[in-house]
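Student: give me the fold of what follows.
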Amino acid sequence: MYQLHYWPTPNGHKVTLFLEESGLPYEIVPVNIREGAQFQPDFLKISPNNRMPALVDTDTGISLFESGAILLYLADKHDMFIPSLSHMGGRAEVLQWLFWQMAGLGPMMGQAGHFRNYAPEQVPYAIERYTNETLRLLNVMDKRLADRPFLAGGAYSIADMASFPWAKLGAQIAGSEVPLPNLQRWVDTINERAATARAYAIADRPDVQNADMTEEQKKMLFQQGASTVKR
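Tutor: Here you go, the predicted model:
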């Protein structure tokens, strides 16, 4: 059994995609990041970086933070959505695209979204910088998907689960002005999976619904520094 500490963000969706695809038993523990639940002592015990998602494996007592680490843990423990160590070539393909998303697509798109939608003032250089880098990364994906159905080849994997929630939003940013036909085909394919629909439907639950943020909530989310690290 797993407890998923969750809020409906792209990083939260990554883990629900896996759990719904796998059919593993789990329960949602809402972490309302707009009301400061990520700073509660019990949550910080499992996620010292005060970020969600976090996962508790109630069978082993192991807890994890960082969405990529959670996906890799689940994939290895249950031997699904990643090749085993006996198939190092295929495993390397999955891992490099998983880490590519964690280090590149997610952070760059997060910055683009912040400066485009949430910054208290418009900073043209930042908007251009992060939007352009987002588009560059989406084009890397589009090129990669030109001759294969999924990022690591022929099989759906944790690399796809990690990238999908971000790339889905990115395809909307690109719009029709930046053609990404292979990426759009991949987004549509994953969108059509029944598990994807179930994973995203969790965001409709009353206890995890996002509402418009207040100015105080924006400050809490976007103006953190050393003083916000709870000891």
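
Student: every contact and neighbour count from this point should use C-alpha atoms.
Tutor: OK.

Student: give me the three-state assignment for Ile28.
Tutor: The assignment at Ile28 comes out as strand when based on DSSP: H, G, I helix; E, B strand; the rest coil.

Student: contacting residues for the nearest residue to it once chain neighbours are set aside?
Tutor: Nearest-residue entry for Ile28: Leu4, 5.0 Å, with adjacent residues in sequence omitted and distances by CA to CA, 6 or more residues apart in numbering. Leu4 makes contact with 26-29, 53-56, according to CA atoms under 8 Å, 6 or more residues apart in numbering.

Student: now do the host helix or strand of Leu4 and strand 26-30, the angle between them.
Tutor: Here Leu4, judged by DSSP states H and E, is contained in strand 2-6. Interaxial angle, strand 2-6 versus strand 26-30 (axes from the mean of the first three to the mean of the last three CA atoms, to 10 degrees): 30 degrees.

Student: one more, for comparison:
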Amino acid sequence: MAQFTLFAHKSGPNPWKAVAALRELNLSYDIVYLDFAKNEQKSEKHLAHNPNGRVPTLIDHQNNDYTIWESDAILAYLTDIYDKQRNISLPHDDPEYHHLLQYLFFQSSGQGVIWGQANWFNHFHPEPVASAVTRYRNETKRVLGVLESILQDKEYLVAGKYTIADLSFALWNNTLPMMFGKGKHEFKEELPQLDFEKEFPKTYAWHQRLLARPAVSATLKERLQALQQ
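Tutor: Reported below is the predicted structural model:
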């Protein structure tokens, strides 16, 4: 039996953040994919673990079935408990520790929420709403601009090294082509476009460093395999 059970969705970025962290720490896991078309995330069984009815939800079977949800909280839990050498995290008494938390919160509220809405209105909203697509694409570019300013003179967000602060952005960064690509609807209006490498070169280079991590690369391959099943 694997140490962890992860309730996930095959395509959404947030569960795959947890997978990347588990891989970084060489921890074993089984994934239970929930079918959102059947509303399985809102089933009584899953709500017993996660009353918010979303994914990811992680159960640690070697810690008395400790259960935790919210992807960035999962990253913090895994590294606090299992990253004893602090290879991808920081000790709580490190001067940069609260900056690490700062970026996790920024990822959740600034990247995850905004980019999720950008993808929703581009691909899943039943009616075409050009103003919403425009708003969330522009907000996405604003967030990229914030990251660009932060990464002007450094390779990683915190403490001069790769941490879960960086990892938390990687899987969402990978949705940019989908977000700015052809969506569900045709629009007469000219929508904001993105040339990631040209417009945000420091952020693009950082993202390439994240993709080069063996754990991130393997996670993306696992996601692709799951989608093909």
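
Student: ok so, going back, for Leu34 of structure 2, see how far away the residue mapped onto the residue nearest to Ile28 of structure 1 from structure 2 is.
Tutor: Correspondence of Leu4 of structure 1 to structure 2, assessed by TM-score structural alignment: Leu6. Per CA to CA, to the nearest Å, Leu6 of structure 2 is found 10 Å from Leu34 of structure 2.

Student: need the contacts of Leu4 of structure 1 in CSV with distance to Thr16 of structure 1 and neighbour count, can you?
Tutor: Formatted as CSV, these follow (distance: CA to CA, whole Å; neighbours: other CA atoms under 10 Å):
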residue, distance to Thr16 of structure 1, neighbour count
Tyr26, 9, 17
Glu27, 10, 11
Ile28, 9, 16
Val29, 12, 16
Pro53, 10, 28
Ala54, 11, 26
Leu55, 11, 28
Val56, 14, 19
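
Student: quick one: map Cys115 of structure 2 onto structure 1.
Tutor: Small correction: residue 115 of structure 2 is Trp, not Cys. With TM-score structural alignment as the criterion, Trp115 of structure 2 matches Met109.

Student: I'd guessed its match sits against Trp166; true?
Tutor: Yes. Look at Met109 of structure 1 against Trp166 with CA atoms under 8 Å: they come within range, at 7.3 Å.

Student: list the contacts for the match of Trp115 of structure 2?
Tutor: By CA under 8 Å, 6+ apart, the contact list for Met109 of structure 1 reads 130-131, 134, 166, 170.

Student: how many neighbours does Phe121 of structure 2 have?
Tutor: 24 (other CA atoms under 10 Å).

Student: what's the answer for His98 of structure 2, then?
Tutor: By other CA under 10 Å, the residues close to His98 of structure 2 number 14.

Student: what helices or strands is the longest helix anywhere in structure 1 leaning on?
Tutor: Ordering each helix of structure 1 by length in residues (DSSP state H) puts helix 124-144 first. Packing partners of helix 124-144 of structure 1 (3 or more CA pairs under 8 Å, 6 or more residues apart in numbering; DSSP states H and E): helix 106-113, helix 158-174, helix 181-191.

Student: mind redoing it with 7 Å?
Tutor: helix 106-113, helix 181-191 (3 or more CA pairs under 7 Å, 6 or more residues apart in numbering; DSSP states H and E).

Student: and those helices, which is most packed in?
Tutor: Of those, the one with the most neighbours on average (mean count of other CA atoms under 10 Å) is helix 106-113, at a mean of 20.

Student: how much does it stray from structure 2?
Tutor: Here the mean offset of helix 106-113 of structure 1 against structure 2 after fitting is 0.6 Å, by mean CA distance after the TM-score superposition for structure 1.

Student: which SS state does the residue in structure 1 sticking out farthest from the centre fall under?
Tutor: The centre of structure 1 is farthest from one residue, Ser86, which by CA atoms, centre = their mean lies 27.7 Å away. When classified by three-state DSSP, Ser86 of structure 1 comes out as coil.
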